[in-house]
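>>> following is a predicted model, sequence given first.
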Amino acid sequence: MSDVISKATMLAPSQFAFTLDANRPVLSNARNLEAEMGVEPHSHPRGQLLWAAKGILRVQSDNAVWVVPSTHAVWLPSGCRHQINCETHAHLRNLYIDPSYRVRVQDTQVVMVTMTPLMREMVLKLCQNTSMEPAKYFRLGLSAIDELDTLDSVNTYLNAGSDPRLGRVIQLLIKKPQAEYTLAELAQGAGASIRTIERLFKAETGQTYRQWRQRYRLLNSLERLTQGESTTGVAHSLGYLSVSSFSAAFKALFGCTPQEYAQKSVQATR
């Protein structure tokens, strides 16, 4: 994982992620990040449910990237190294699960999950009520673990590869997803030739640079649709010549049209 973002914008992870105590199965933490801020690369012994109640997160592990809107969260198993970035203001709400409790045993690597209305409310309750009676907090935490086990996983991520030159290009794209970098500019910033970057994308991600970039933009469209931006506006901003071509690409990746996704997102937050 390559870190080319200014350290002045990067925060240390919460201390709760490193607290081992089987008598406290769930610890919670609320943290608001300003635009262009993030959390430095790290791993921790507690598993983590990472969710932004507001805003969009970009989570990177050693070999993959996730774009996470407020309708979804990321489950980070114990010991998985990761980094968090946000382009806009984000309200992070985290649950940290003690490793003595088995949760989502089928997921040994980072995975994106769909938040249910019940999961949303339990996370908010645990994060807002730090003065809750310990016995009540304990019981609510166990219920949250049960609900976490039922969340559907979503196979929407981007391979990031391991070559440091490719890592520098991907970090630039993550930091400025709306920027119109040319491949020549990205290659220069990574200290490599255009041909080398093209080869690395294909060899390490299984996609061409153009395919990777387009998939990343589609992932970034999720939050904009959730916030009520029109399908037409999103399609044109992503460079599609028609709404129908954008809808077809969106459905191929997510299994539903942009309009259907927006409707589901509104229903999920009620």
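Thanks, I have the structure now.
>>> C-alpha from now on. contacts and neighbour counts both.
Noted.
>>> what packs against the helix or strand in which residue 262 is found?
Taking DSSP states H and E as the definition, one finds residue 262 inside helix 258-268. The criterion is 3 or more Cα pairs under 8 Å, 6 or more residues apart in numbering; DSSP states H and E, and the helices and strands that helix 258-268 contacts are helix 209-226, helix 243-254.
>>> residues touching it, excluding its own?
Residues from elsewhere that reach helix 258-268, judged by Cα atoms under 8 Å, 6 or more residues apart in numbering: 71, 116-117, 225-226, 228, 231, 247, 250-251.
>>> between that helix and helix 209-226, how many degrees?
When axes from the mean of the first three to the mean of the last three Cα atoms, to 10 degrees is applied, the directions of helix 258-268 and helix 209-226 differ by 50 degrees.
>>> run the angle between helix 258-268 and helix 243-254 for me.
Helix 258-268 and helix 243-254 meet at an angle of 60 degrees, taking the same axes, to 10 degrees as the criterion.
>>> okay, buried residues for helix 258-268 please.
Using 16 or more other Cα atoms under 10 Å as the burial criterion, the residues of helix 258-268 that qualify are 258, 261-262, 265.
>>> again with stretch 113-131
Across stretch 113-131, burial judged by 16+ other Cα under 10 Å covers 113-116, 119-120, 122-127.
>>> before we move on, what about stretch 146-164?
Burial within stretch 146-164, assessed by neighbour count using 16+ other Cα under 10 Å, is assigned to 147-148, 151, 153, 156-162.
>>> which residues does that stretch contact?
Taking contacts as Cα under 8 Å, 6+ apart, the residues outside stretch 146-164 that touch it are 1-2, 62-67, 103-104, 111-116, 118-119, 166-167, 170, 200-201, 204-206, 212, 215-216, 219, 253-254.
>>> looking at the residues you listed, which are in strands?
64-67, 111-114 (DSSP state E).
>>> give the contact list for the residue most central in space within the chain.
When the chain is reduced to its mean C-alpha position, the nearest residue by Cα atoms, centre = their mean turns out to be residue 68, at 3.5 Å. Under the criterion of Cα under 8 Å, 6+ apart, the contact partners of residue 68 comprise 56-59, 74, 112.
>>> kindly provide the distance from it to residue 200.
In this view, residue 68 and residue 200 are 25 Å apart by Cα to Cα, to the nearest Å.
>>> next up, a structure to set beside the first:
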Amino acid sequence: MKCGLTEKAESQFVDTIEKEAYVWREKNWKHDDYEHIHHRAQLSFVEDGYQYFHIDQKIYLVPQYHVIWVPSGKAHKITSEAQTVNLTVFLFKSVFEDEFYQNVQVFAVPAVLKEMLLYASKWNKSLIENEEQDIFFKAILKSLPNFCKESHSLEIPVPTDNRLIPVCQDINSNFKYNMDIDSLAEKAQMSVRSLQRIFKNETGITLQKYHQLTRILKSIELIDTQQYTLSEVAYKVGYQSLSAFTSSYFTVMKTKPKLIKN
């Protein structure tokens, strides 16, 4: 059983719970290494650590104090190299009809929503009918679109064109260094101009943006280890100064990098 759902077969979860919505809070979250699907909409709040959600040829980063909304029936796989991942997961049987609820959303948790999510944890794993809980959870659900401001900044696209896979692999392996666009074009067996055009069409972002996202994701992983100063992290992911790293980090994360306190 995971999050109250019974796994009848690998990747297939059966929902036998009558409640409209409930919460499942768990420390030291253990990740499965395969894609799975269930028929409840899911709101996951990362209290500590970070997670990657692999959904529809995209990888979504969900760092500490962020949430991800996953619609019902959407296949997904979750991975993380974080030392510890503490999660609070809300599962909803039905949702409102707004377009927001039909798509994957990732966004930082504002103070008000954070307090609401933490307060709701008092009903952790409770499957008993509770009127206050039902009203409170519906209020959270209804307010989500208003809390979501920028839901795509942490989305890492995965191209379907096989010619671009070596390009992504090269960037992921050599993110510390400046991109050699000519070398990448050679790997894709196309001209530089064609590579830039096709990559943008396939992923929705430029090669330069992909490179930047990769660096920032790696920095989040390094910060999570609590082994390095921010200046050391900046150097390890390819920035020549802390100020350049901070600026790039802020562009992606909408907040400045900071070390994690125990």
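In hand now; what should we look at? Since this is a predicted model, take the numbers as computed values, not measurements.
>>> TM-score of the superposition?
For these two chains in superposition, a TM-score of 0.68 is obtained (TM-score structural alignment, normalised by the length of the second structure); 234 aligned residues with a Cα RMSD of 4.1 Å.
>>> circling back: can you pick the most crowded of the contacts of residue 68 of the first structure?
Across these, the neighbour count under other Cα atoms under 10 Å reaches its highest value at residue 57, namely 29 neighbours.
>>> isn't that one up against residue 83?
No. In terms of Cα atoms under 8 Å, residue 57 of the first structure does not count as a neighbour of residue 83; the distance is 10.2 Å.
>>> all helices for the stretch 1-150 of the first structure, in order.
For the stretch 1-150 of the first structure, the helices defined by DSSP state H, counting those that start in this stretch occupy 117-128, 134-150.
>>> tabulate the ones you listed (JSON lines), appending distance to residue 196 of the first structure.
Below are the helices of the stretch 1-150 of the first structure laid out as JSON lines (distance: least, Cα to Cα, whole Å):
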{"stretch": "helix 117-128", "distance to residue 196 of the first structure": "44"}
{"stretch": "helix 134-150", "distance to residue 196 of the first structure": "42"}
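>>> rewinding a little: alignment lookup: the residue nearest to the centre of the first structure to the second structure.
Mapped onto the second structure by TM-score structural alignment, residue 68 of the first structure lines up with residue 62.
>>> report the separation between its match and residue 82 of the second structure.
12 Å.
>>> mutual contacts of the two, please.
Joint contacts of residue 62 of the second structure and residue 82 (Cα under 8 Å, 6+ apart) are 50-51.
>>> now do residue 48 of the first structure: how many residues are near it, please.
Other residues close to residue 48 of the first structure by other Cα under 10 Å number 23.
>>> can you check residue 128 of the second structure too?
With other Cα under 10 Å as criterion, residue 128 of the second structure counts 11.
>>> what's the answer for residue 87 of the first structure, then?
Per other Cα under 10 Å, the neighbour tally for residue 87 of the first structure reads 20.
>>> hang on, it packs against residue 37?
Yes. Taking contacts as Cα under 8 Å, residue 87 of the first structure lies within contact range of residue 37: 7.4 Å.
>>> which of the residues in stretch 86-105 of the first structure are buried?
In terms of neighbour count (16+ other Cα under 10 Å), stretch 86-105 of the first structure has its buried residues at 86-87, 89-99, 103-104.
>>> quick one: which of these is nearest to residue 32 of the first structure?
Sorting these by distance to residue 32 of the first structure puts residue 91 at the head of the list, at 4.5 Å, by Cα to Cα.
>>> hang on, the earlier thing: looking at the helices of the stretch 1-150 of the first structure, which is nearest to residue 181 of the first structure?
Closest approach to residue 181 of the first structure among those (Cα to Cα): helix 117-128, 36.4 Å.
>>> who touches the closest one?
Taking contacts as Cα under 8 Å, 6+ apart, the residues outside helix 117-128 of the first structure that touch it are 28-30, 93-95, 137, 140-141, 144, 147-148, 268-270.
>>> so which of these is the closest to residue 45 of the first structure?
Nearest to residue 45 of the first structure among the contacts of helix 117-128 of the first structure: residue 95, at 12.9 Å, using Cα to Cα.
>>> so what's the nearest residue to that closest one once chain neighbours are set aside up against?
The shortest distance from residue 95 of the first structure to any non-neighbouring residue, by Cα to Cα, 6 or more residues apart in numbering, is to residue 28 (4.6 Å). Counting by Cα under 8 Å, 6+ apart, residue 28 of the first structure makes contact with 16, 93-96, 126-127.
>>> in the second structure, which of those residues still touch?
Comparing those with the second structure on both residues aligned by TM-score structural alignment, their matches' Cα atoms under 8 Å, the contacts found in both are 93-96, 126-127.
>>> with the residues you listed in mind, which one is nearest to residue 241 of the first structure?
residue 93 (37.7 Å).
>>> what's that closest one aligned with over in the second structure?
With TM-score structural alignment as the criterion, residue 93 of the first structure pairs with residue 88.
>>> wait, that match sits on residue 42?
No. The pair residue 88 of the second structure / residue 42 is not scored as a contact, 10.3 Å apart, by Cα under 8 Å.
>>> gap between residue 211 of the first structure and residue 198 of the first structure?
When Cα to Cα is the yardstick, residue 211 of the first structure and residue 198 of the first structure sit 11 Å from each other.
>>> repeat that for residue 21 of the first structure.
Using Cα to Cα, one gets 47 Å for the distance from residue 21 of the first structure to residue 198 of the first structure.
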